[in-house]
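Asks: With the input below, show me the fold.
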Amino acid sequence: MASRATMDRMDRVTGWWMFAGVMLGIAGVLNVIWGIAAISDSKFFANNATYIISGLHTWGWVTLILGALELTAAASLFAGGGFGRWMGIFAAGLSAIGSLLSIDAYPFWSLSVFALSIIIIYQLARAPAVE
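Replies: Sure thing, here's the model as predicted:
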């Protein structure tokens, strides 16, 4: 027979938690790659784009740190911990804000990331279903 803590964890981890974990993991990897590219002066970023936070290098560090937070949240969500839920909400919230800050350079991409972040926040903030 499984322990009470294991049963509670199994009740919390639903398909939406897995979805949120996968999406946070993908976003984390992409943000780490984009952060490294911005720090190393890659040429695929929009020319003459204005950034709210200083310049491209600073925005690269912000994106890299956000990616690390998202990867940590995804790993914790896969482990089924309550910490992952709150960390996922926090990381998705920062991702939503960050995507709106870069809307001038990449409008469609920014709105897509914003919408996905809001879905992740909603699903993680919902109370687990009680049977």
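Asks: going forward, measure contacts and count neighbours with C-alpha atoms only.
Replies: Noted.
Asks: mind listing the strands for the protein?
Replies: Counting by DSSP state E, the chain forms no strands at all.
Asks: tell me the helices in it, going along the chain?
Replies: With helices called from DSSP state H, the chain shows them at 4-12, 15-39, 56-79, 82-101, 107-125.
Asks: The ones you listed: which one's closest to Asn47?
Replies: helix 56-79 (10.7 Å; CA to CA).
Asks: and the angle from the closest one to helix 82-101?
Replies: Interaxial angle of helix 56-79 relative to helix 82-101 (axes from the mean of the first three to the mean of the last three CA atoms, to 10 degrees): 150 degrees.
Asks: Pull the distance from helix 56-79 to the chain's centre.
Replies: Computed by CA atoms, centre = their mean, to the nearest Å, the chain-centroid distance of helix 56-79 equals 7 Å.
Asks: one more to line up against the first:
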Amino acid sequence: MIVVGLFGIFEGISGIASDEVYQRLGSYVFKFDLTTWGWIHLIVGILVLVTGIAILGGKEWGRVLGIGLTALSMILHFMWLPWAPLWSIVAIAVGVFIIWALCNDKSEQLL
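Replies: Sure, this is the predicted structure:
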């Protein structure tokens, strides 16, 4: 989650800077401009990063919040498909793995 959060922060900074990194592909229903998407990814990226740090610290609330934030991140990447289709698909797949890992954590049963 820490790595996904860092990537979200980098996506956000690139979007806010209105870089030439992103080119819109096609016309979709979700018509936010690039700066708005940048702020959304920056804020969610920071939240995911902090939650990942909490999970490494062994906080139970971090695990629950991590599942919710990862699901939100997956939805946002689905909506981000017109800007970065390949990366969005990879991010959604990584999100599925993160949710699976957080739901199947057996570390408390070993203690």
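Asks: And the TM-score between these chains?
Replies: Here the TM-score for the pair of chains, by TM-score structural alignment, normalised by the length of the second structure, is 0.85; 108 aligned residues with a CA RMSD of 1.9 Å.
Asks: which residue sits closest to the counterpart of Ala17 of the second structure in the first structure, ignoring its sequence neighbours?
Replies: Counting by TM-score structural alignment, Ala17 of the second structure corresponds to Ser40 in the first structure. Sequence neighbours aside, His57 is the residue nearest to Ser40 of the first structure in space, at 7.9 Å (criterion: CA to CA, 6 or more residues apart in numbering).
Asks: per the alignment, that neighbour corresponds to what in the second structure?
Replies: Taking TM-score structural alignment, the alignment pairs His57 of the first structure with Thr35 from the second structure.
Asks: Next, the contact list for its match, please.
Replies: Contacts for Thr35 of the second structure (CA atoms under 8 Å, 6 or more residues apart in numbering) come out as 15-18.
Asks: can I get these in JSON lines with neighbour count and distance to Phe30 of the second structure?
Replies: Shown next, in JSON lines, are the contacts of Thr35 of the second structure (neighbours: other CA atoms under 10 Å; distance: CA to CA, whole Å):
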{"residue": "Gly15", "neighbour count": "24", "distance to Phe30 of the second structure": "16"}
{"residue": "Ile16", "neighbour count": "19", "distance to Phe30 of the second structure": "17"}
{"residue": "Ala17", "neighbour count": "13", "distance to Phe30 of the second structure": "20"}
{"residue": "Ser18", "neighbour count": "14", "distance to Phe30 of the second structure": "18"}
